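Trainee: I'll drop the sequence and a predicted model, then ask my questions.
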Amino acid sequence: MLNITTIILTYNEEKHIERCIKNAQRFSNEIFLVDSFSNDRTIEIAQSMGAKVIQNKWENNYAKQFNHGLTNLPISNGWVFRLDADEYLTDALIDEIHLKFSSIPADVSGIIFERKMYFLDKIMNKGMLRMNMLRLFRYKHGFCEERWMDEHIVLNKGTSIMYDNYFVDHNLNPLGWWIQKHNGYSIREAVDLLDVEYGLIQKSENAVHYEVTADAKYKREKKLKYAKMKLFWRSFIYFVYRYIFKFGFTEGKEGFLWHFMQGWWYRTLVDAKVYEIKKACGNDTDKMKKFIKDNYQLDIQ
């Protein structure tokens, strides 16, 4: 097995954790869970499979939880893989990692992979904007950047390269769970868009220098353009682009539901919360922060 440490963040993931660990064991010799005090069988299952578990209180911040793991886990390998509990690598990607791992150039500190999504047990190949993510990186050469949404692994040393094959996000929970999750995401996305428009989040003068990948920069340039578009119209245009011009309609009923729910409904919900905050607070960023804290329990600094 390869000298790779896989870190998985968990909270009540008994549906996914066995599949995830079995997959990780095919390419990594050390697996850790950073668990947010699960009250189901997540820890029991993980430990029975040889994974090591530490627990840390969830503070509504994925990056903070992952970086806590990087700082506090007894990592013994030179490379770290970030994997979510509902994700797994395809056979082709695992084979590619085994083939190329021993010959990674010394100046390369990160490996980027494409992620594909399953929705209602069907993989979405059409209508999707390509999602490339840095997930494998040299220990202490990378960390998870602090963002409300769209957080990425970033490098403070070295460059990155991309592999050919992909991994998947395949969540087994029902549609109601997905809707509830995206309702929670929507206020964080709204904060991100308000930050683009008003500079809502204070930027630290002592921020550590790091290198964001070209794919992450591209996505953020797209988000900047999106933020400048008219409320509500932008979510409709985004859906039409994905469903019609990117051929999402070829994915059947599952494709329609995916592009409608994730591309239009979710984006409209985000815009509704942006509209709600602007209507209540005008352009006053201090009022916005107070409104968001009082109504959504998010403390924006």
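Mentor: In hand now; what should we look at?
Trainee: Only C-alpha atoms from now on, for both contacts and neighbour counts.
Mentor: Will do.
Trainee: For the stretch 51-200 of the chain, which segments are assigned as strands?
Mentor: 52-55, 79-82, 87-89, 108-119, 122-123, 131-138, 142-144, 153-155, 159-169 (DSSP state E, counting those that start in this stretch).
Trainee: Can you say which of those is packed in most?
Mentor: Neighbour counts (mean count of other Cα atoms under 10 Å) averaged over each of the strands of the stretch 51-200 of the chain peak at strand 153-155, with a mean of 24.
Trainee: For it, which helices and strands make contact with it?
Mentor: The helices and strands touching strand 153-155, judged by 3 or more Cα pairs under 8 Å, 6 or more residues apart in numbering; DSSP states H and E, are strand 131-138, strand 142-144.
Trainee: Now with 6 Å, please.
Mentor: Counting contacts by 3 or more Cα pairs under 6 Å, 6 or more residues apart in numbering; DSSP states H and E, strand 153-155 packs against strand 142-144.
Trainee: just to revisit the earlier point, output the strands of the stretch 51-200 of the chain as a markdown table; include the columns distance to N61.
Mentor: As requested, those are exported to a markdown table (distance: least, Cα to Cα, whole Å):
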| stretch | distance to N61 |
| --- | --- |
| strand 52-55 | 15 |
| strand 79-82 | 15 |
| strand 87-89 | 19 |
| strand 108-119 | 21 |
| strand 122-123 | 28 |
| strand 131-138 | 18 |
| strand 142-144 | 11 |
| strand 153-155 | 14 |
| strand 159-169 | 20 |
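Trainee: Any idea which of those gets closest to G69?
Mentor: Closest of the strands of the stretch 51-200 of the chain to G69 is strand 52-55, at 8.3 Å (criterion: Cα to Cα).
Trainee: what's in contact with the closest one?
Mentor: 32-36 (Cα atoms under 6 Å, 6 or more residues apart in numbering).
Trainee: Got a quick ChimeraX command for the buried subset of these?
Mentor: In ChimeraX syntax, the buried subset of those is picked out as below (16 or more other Cα atoms under 10 Å):
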select :32,33,34,35,36
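Trainee: okay, how far is it across stretch 79-87, tip to tip?
Mentor: 19 Å (Cα to Cα, to the nearest Å).
Trainee: can you list contacts of it?
Mentor: Counting by Cα under 6 Å, 6+ apart, residues outside stretch 79-87 touching it are 4-8, 16-17, 20, 135-139, 168-171.
Trainee: and the helix ranked longest in the chain, what other elements does it pack with?
Mentor: The longest helix of the chain (DSSP state H) is helix 175-198. Under the contact criterion of 3+ Cα pairs under 6 Å, 6+ apart, helix 175-198 touches helix 266-281.
Trainee: putting a second one here so we can go through both:
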Amino acid sequence: MKISACIITKNEEKNMESYFAKIQGLVQEIILVDTGSTDRTVEIARSHGAKIYQYEWKQDFAAAKNYALQQATGDWIVFLDADEYFTSESIENLKKYLKTVHNNKKCDAIGVRIVNIDIDKDDQEISSFVNIRIFRNRPNLRYKNAIHEEVYNTKGTVHIFMLENDIKVYHTGYSSSIAREKMQRNLAILLKEIAEEGEKPIHYRYLCDCYHGLDDYTNAIKYGRLHIEAKLSSLGAEQTVYDKVIDALINSEADSNEIRAEIKRAIQKFPNAPDFYCAYGRFAWLQKNYEMALQYFLKAISLSEQESKGSYQANSFDGHLTAVYFFMGEIYFFKNQNEQALTYYCKSLLRYKYNAEVFQRVYRLLMNADPIEIISLFNGIYERTQKDISFIIENLSNCPKNKIFVYYSNILTRDFSVEVDSLWQYQMLGLGNYQKLYVTSMESMMQNSHMLASACIAQNNKQLMNEQQYIKALNEAFKTVVLRFYDETLKLNEELFPVYATILKELLLIHSSSLDHYLELAEDFSNENILKITKILEEKKKYSKALNVYRQVYLRLSLSNPSEYYEGIGYCSYKLGLYAEAARYFDKVLEKNPENLKILQFKTWSEARC
């Protein structure tokens, strides 16, 4: 039994070495049809022993592929694109199954699962579908369609042996950096074909896909619905069209009832598909109906974990799973169920470890844990590479500085010879070693007024006022805020609020005992700016301090529309476990806006814990 690999190319130099490395152990012949490369594609292919053929590109993928088939001499064809590859396990499975299938003359082709991954996002899965990449070398098995070409049998039906769970092909062609360009190319080919032959029902699904990928949601919905109404079938593609239509409706902020009806129609047609329960969960999340979102996410996960033998449908759920885990983490965090929140945040981070938002959520939930436990958890997720350690340091820069920051910044300096002044300065701030910071790093600190001002305030030492070198090193705005901290007779004007806020954010990173006194300076500012201070504190999960500021503002003012303050006081009380007080303030919000679903849920959660 001889196996021929066929491939068509144009300027695929970057993918060639990987393609040959993965395919050569499987096949005995490689047919490469080049459609006009101007890079080293052909040179690399020739060095690997491929048989090279030139073909004039005619905006028709099926024509080019059929030309390649005419050159192949093997019993079986393996036809991958340059940006597709088998896993090592799949190659071994394929070798085993081909020996069995080869003797079954009724079998024309093998169905495999194509998994779209995003190489720009650490190989995150986008979606998957079942298709033919392996088939017998017979003259009646050829490709059709200029774009989204597929294998068909000129004499009847293609008899497929399905191995979608055993053989996977990874496809990188829809990675973030190139997806839009590819959609534009595909749409141009489709529109050319339509101009020449007229628009046909077979075009609807592909037009829906292209328009969705180009964020033209109106046309995506139009052609998706035309496809559904035409009741066309295609191997494993029925769910995809529903998924695109629903996603387009959600992204275009269509009427809620229309979105809800479309999702329910999809669930009715595909009751065991996790994709549409996930879609309902995402929709509920956007509506701030967190309890409903959680129920649908859990249902989607449950369905995805069940055996799905005999289902050859496309799957977009795995591509959404990273976000689903994050949403579930957020919901459990809202519910003050921090252990469950941490579980789902970590699940999300394990799927995509370079998500800064999720990393910071995990770290802030663990902030009071033993540093050894935190380091152990991160070391289980991240590798000791410059990329991973730099990512950790960059995101710890937005979190309180402590031994964790010192540990990883030391690795960056020691293992990778990365010398950055700010790393060392933050280490000294985190350890409270201000004198060493001033003595050894003053020149650099003069370039970072926010850091020097924060250090002057964090030290909370009036003698600093006599150290003119420190004060003179600050620019006028930062100097004014520092002087105000030590002199209650001074007042800050509104123009200095951005400087005040910058210093506040720095103080929140170094666990300063000066923070309470610094927050008293907030009285110098307008109500609008004081509200911004509470939001900064909430973001850093300083709920007790935010609550004090809210109360300070509320007590001194007669507010005509205090709902925002009521909501802030209620939320901070809730996060501090003061559930009766939280419920009372949430009630005040609901008096003005009884339809506020988010507040209704927080009130329900509060009352359940009173």
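Mentor: Cool, got the structure. The structure presented is a predicted model; accordingly, all values stated were derived computationally and were not measured.
Trainee: Okay, buried residues for the longest helix of structure 1 please.
Mentor: Quick answer for helix 175-198 of structure 1 (16+ other Cα under 10 Å): 178, 182, 185-196.
Trainee: mind putting the residues you listed in CSV, distance to K287 of structure 1 included?
Mentor: Output for those, formatted as CSV (distance: Cα to Cα, whole Å):
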residue, distance to K287 of structure 1
W178, 31
H182, 25
Y185, 21
S186, 19
I187, 16
R188, 17
E189, 18
A190, 15
V191, 13
D192, 16
L193, 16
L194, 13
D195, 14
V196, 17
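Trainee: Out of those residues, which is nearest to Q202 of structure 1?
Mentor: Among the buried residues of helix 175-198 of structure 1, D195 lies closest to Q202 of structure 1 (Cα to Cα), at 9.2 Å.
Trainee: measure that closest one to T285 of structure 1 for me?
Mentor: Separation of D195 of structure 1 from T285 of structure 1 (Cα to Cα) stands at 9 Å.
Trainee: Where does stretch 82-100 of structure 2 end up in structure 1?
Mentor: Using TM-score structural alignment, stretch 82-100 of structure 2 corresponds to residues 85-103 of structure 1.
Trainee: Using neighbour counts, pick out the buried residues of that stretch.
Mentor: So, applying 16+ other Cα under 10 Å, buried residues of stretch 85-103 of structure 1: 85-89, 93-94, 97.
Trainee: That stretch: end-to-end distance?
Mentor: 28 Å.
Trainee: so K246 of structure 1 touches G127, yeah?
Mentor: Yes. Contact criterion Cα atoms under 6 Å: K246 of structure 1 and G127 qualify, at 4.4 Å.
Trainee: Look at those two and report which has more neighbours.
Mentor: G127 (24 against 16; other Cα atoms under 10 Å).
Trainee: Roughly how far does that one sit from W258 of structure 1?
Mentor: As judged by Cα to Cα, G127 of structure 1 and W258 of structure 1 stand 10 Å apart.
Trainee: I201 of structure 1 is nearest to which of the strands of the stretch 51-200 of structure 1?
Mentor: Evaluated over the strands of the stretch 51-200 of structure 1, closeness to I201 of structure 1 peaks at strand 142-144, with 17.6 Å, by Cα to Cα.
Trainee: Now the closest one on structure 2. Mean distance?
Mentor: Once fitted to structure 2, strand 142-144 of structure 1 is off its aligned match by 1.5 Å on average (mean Cα distance after the TM-score superposition for structure 1).
Trainee: Who are the packing partners of that strand?
Mentor: Applying 3+ Cα pairs under 6 Å, 6+ apart, one finds that strand 142-144 of structure 1 contacts strand 153-155.
Trainee: What span of structure 2 is the strand it packs on aligned with?
Mentor: Going by TM-score structural alignment: strand 153-155 of structure 1 matches residues 151-153.
Trainee: what's the matching stretch in contact with?
Mentor: So stretch 151-153 of structure 2 is contacted by 140-143 (Cα under 6 Å, 6+ apart).
Trainee: so which pair among the residues you listed is furthest apart in space?
Mentor: Spatially, the most separated pair among those is N140 and Y143, at 9.8 Å (Cα to Cα).
Trainee: contacting residues for N15 of structure 2?
Mentor: N15 of structure 2 sits next to A82 when contact means Cα under 6 Å, 6+ apart.
Trainee: buried sites along the helix or strand harbouring it?
Mentor: Element membership of N15 of structure 2 [criterion: DSSP states H and E] is helix 13-23. Neighbour counts over helix 13-23 of structure 2 (16+ other Cα under 10 Å) mark 13, 16, 19-20, 23 as buried.
Trainee: next one: stretch 356-373 of structure 2
Mentor: For stretch 356-373 of structure 2, the neighbour count (16+ other Cα under 10 Å) marks 356, 358-365 as buried.
Trainee: Which member of these is positioned nearest I228 of structure 2?
Mentor: Checking the buried residues of stretch 356-373 of structure 2 against I228 of structure 2 by Cα to Cα gives V358 as the nearest, at 37.4 Å.
Trainee: any idea how far F327 of structure 2 is from that closest one?
Mentor: Separation of V358 of structure 2 from F327 of structure 2 (Cα to Cα): 10 Å.
Trainee: Equivalent analysis for D123 of structure 2, please.
Mentor: If you measure D123 of structure 2 against F327 of structure 2 using Cα to Cα, the figure is 21 Å.
Trainee: Same question for D34 of structure 2.
Mentor: As judged by Cα to Cα, D34 of structure 2 and F327 of structure 2 stand 45 Å apart.
Trainee: same question, D60 of structure 2
Mentor: According to Cα to Cα, D60 of structure 2 stands 42 Å off from F327 of structure 2.
Trainee: Compare neighbour counts for those two and give me the winner.
Mentor: Neighbours were counted for D60 of structure 2 and for F327 using other Cα under 10 Å; F327 has more, 23 against 17.
Trainee: From the contact counts, what lies against the strand or helix carrying the more buried one?
Mentor: In this assignment (DSSP H and E), F327 of structure 2 forms part of helix 317-334. Using 3+ Cα pairs under 6 Å, 6+ apart, the elements in contact with helix 317-334 of structure 2 are strand 124-136, helix 338-351.
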